[in-house]
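> take a look and give me a structure for this.
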Amino acid sequence: MRLFLDIDGVMVHANPYKKVDMGEDGFYKFNANAIDVINSIDDLEIILSTSHRFRFDIQEWKNIFQRRNIKFKEISIMNLKLDSKFSRREEIEKWINDNKIDPDDLIIIDDDKSLNGLPDNLKRRLILTDPYIGLNNAALQNLQLRNR
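Presented below is the predicted three-dimensional model:
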């Protein structure tokens, strides 16, 4: 399963009134609930769609995810240049189309409301998180119910 993954508002809260804890490696500690949800997805290929995606090279991202006990088969970066002209929806949709990814083989986890504008075949694969909470089991169950 391919997973387009955001970090802020997904793996960590994006509540401006609460501090985000940092790991010893200088990057955010991920929420335990978010880690559990990610680890519940089998045969996982993570595609980083986060704005942090160019902060580290692939090997360091792998190290970060391994140190946080996240199970994955592969990690890659959605290597479209960050451009304020494009919304997250446009970035992800372009990446899916350019790489001919089957919508049934992907999940998108993000807190960006522009993703509500995805076409129905992609929107049904979207877990839109509450940025103040981040990813939790209820969000994953909502996706499973939509895809029955």
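> okay, CA-based contacts and neighbour counts for the rest of this
Will do.
> flag every buried residue along the helix or strand encompassing Gln66.
Gln66 belongs to helix 58-67 when assigned by DSSP states H and E. Buried residues in helix 58-67, counting neighbours by 16 or more other CA atoms under 10 Å, are found at 58, 61-62, 64.
> next: stretch 15-30.
Buried residues in stretch 15-30, defined by neighbour count with 16+ other CA under 10 Å: 20, 28-30.
> please apply the same query to stretch 91-100.
By 16+ other CA under 10 Å, the buried positions in stretch 91-100 come out as 91-92, 95-96.
> from the residues you listed, which land in helices?
Counting by DSSP state H, the part of the buried residues of stretch 91-100 found in helices is 91-92, 95-96.
> alongside the first, I'd like the structure of this one:
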Amino acid sequence: MVILLDIDGVMVPTTTWKPTEILSDGFANFSTKAIISLQTIIKSTGASILLTTSHKSRFNKFQWEEIFKTRGIVANIDVLENNEDNLSRKEEILRWFSKASISENFVILDDDKSLNGLPDSIKNKTIVTSGTVGLTIDQANEAINILRKEEFILA
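As a prediction, this is how the structure comes out:
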């Protein structure tokens, strides 16, 4: 099982009235609510994380794992390939699906509303968060239900 995870607007709510707290590792702190929600998904499903965030190329896989660990999340983390073609998030995800051999359930957690334009077989496994709120426990439970579905159909 894999979680395609954005960070801004999912783990780090975006607000104009409050500056983002940067931790000593040089990256933004995650919201407590989002940490608990993501931990709930991982503990319930054993899912790994594939980072889709625009920050993905700032750190390598091991640095990302340490960043998440510092924020209380232990997970196997991989990173979507660099977006050298300046594709939209939707196009990046579609490219990944066209190249990857997916044989496991997945869920996409992102605040990018353009993902509503994904093909239904992918969109049905996408949870679009509110960028100013981030990942909630209700969305975590929805993600768990998506990941636990036995059938895997990608048309």
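> now the TM-score, please.
For this chain pair, the superposition-based TM-score is 0.88 by TM-score structural alignment, normalised by the length of the first structure; 145 aligned residues with a CA RMSD of 1.9 Å.
> thinking again about what came up before, just the buried residues of helix 58-67 of the first structure now: which is nearest Asp43 of the first structure?
Nearest to Asp43 of the first structure among the buried residues of helix 58-67 of the first structure, counting by CA to CA, is Lys62 at 15.4 Å.
> isn't that closest one up against Ile75?
Yes. Lys62 of the first structure lies in contact with Ile75 (CA atoms under 8 Å); the separation is 6.6 Å.
> A strand includes Ile144 of the second structure, no?
No. Assigned with DSSP: H, G, I helix; E, B strand; the rest coil, Ile144 of the second structure falls outside any strand and is helix.
> OK, contacts around it?
Contacts for Ile144 of the second structure (CA atoms under 8 Å, 6 or more residues apart in numbering) come out as 41, 44-45.
> change it to 10 Å
Going by CA atoms under 10 Å, 6 or more residues apart in numbering, Ile144 of the second structure touches 40-45, 47, 106-107, 138.
> and which of these is nearest Pro13 of the second structure?
Set against Pro13 of the second structure, the nearest of the contacts of Ile144 of the second structure by CA to CA is Asp138 (16.1 Å).
> which of the buried residues of stretch 91-100 of the first structure lies closest to Leu128 of the first structure?
Within the buried residues of stretch 91-100 of the first structure, the smallest distance to Leu128 of the first structure is 13.8 Å, found for Ile92 (CA to CA).
> so the closest one is in contact with Leu118, correct?
Yes. Using CA atoms under 10 Å, Ile92 of the first structure is in contact with Leu118, at 9.2 Å.
> Ile77 of the first structure against Glu60, yeah?
No. Ile77 of the first structure is not in contact with Glu60 according to CA under 10 Å; the separation is 11.9 Å.
> one step back: and the contacts of Ile144 of the second structure, which of them are in strands?
106-107 (DSSP state E).
> CSV please, covering the buried residues of helix 58-67 of the first structure and showing distance to Asp36 of the first structure.
Formatted as CSV, the buried residues of helix 58-67 of the first structure follow (distance: CA to CA, whole Å):
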residue, distance to Asp36 of the first structure
Ile58, 22
Trp61, 18
Lys62, 17
Ile64, 16
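> now for these: which two are most distant?
Spanning the widest gap among the buried residues of helix 58-67 of the first structure are Ile58 and Ile64, at 9.8 Å by CA to CA.
> wait, doesn't Gly9 of the first structure sit right on Ser51?
No. Contact criterion CA under 10 Å: Gly9 of the first structure and Ser51 do not qualify, at 11.7 Å.
> of these two, give the one with the bigger neighbour count.
With neighbours defined as other CA atoms under 10 Å, Gly9 of the first structure and Ser51 compare such that Gly9 has more, 21 against 14.
> distance check, the closest residue in space to that one that isn't next to it in sequence against Val12 of the first structure.
Spatial nearest neighbour of Gly9 of the first structure, chain neighbours left out: Pro131 (3.8 Å); criterion: CA to CA, 6 or more residues apart in numbering. Pro131 of the first structure sits at a distance of 8 Å from Val12 of the first structure (criterion: CA to CA, to the nearest Å).
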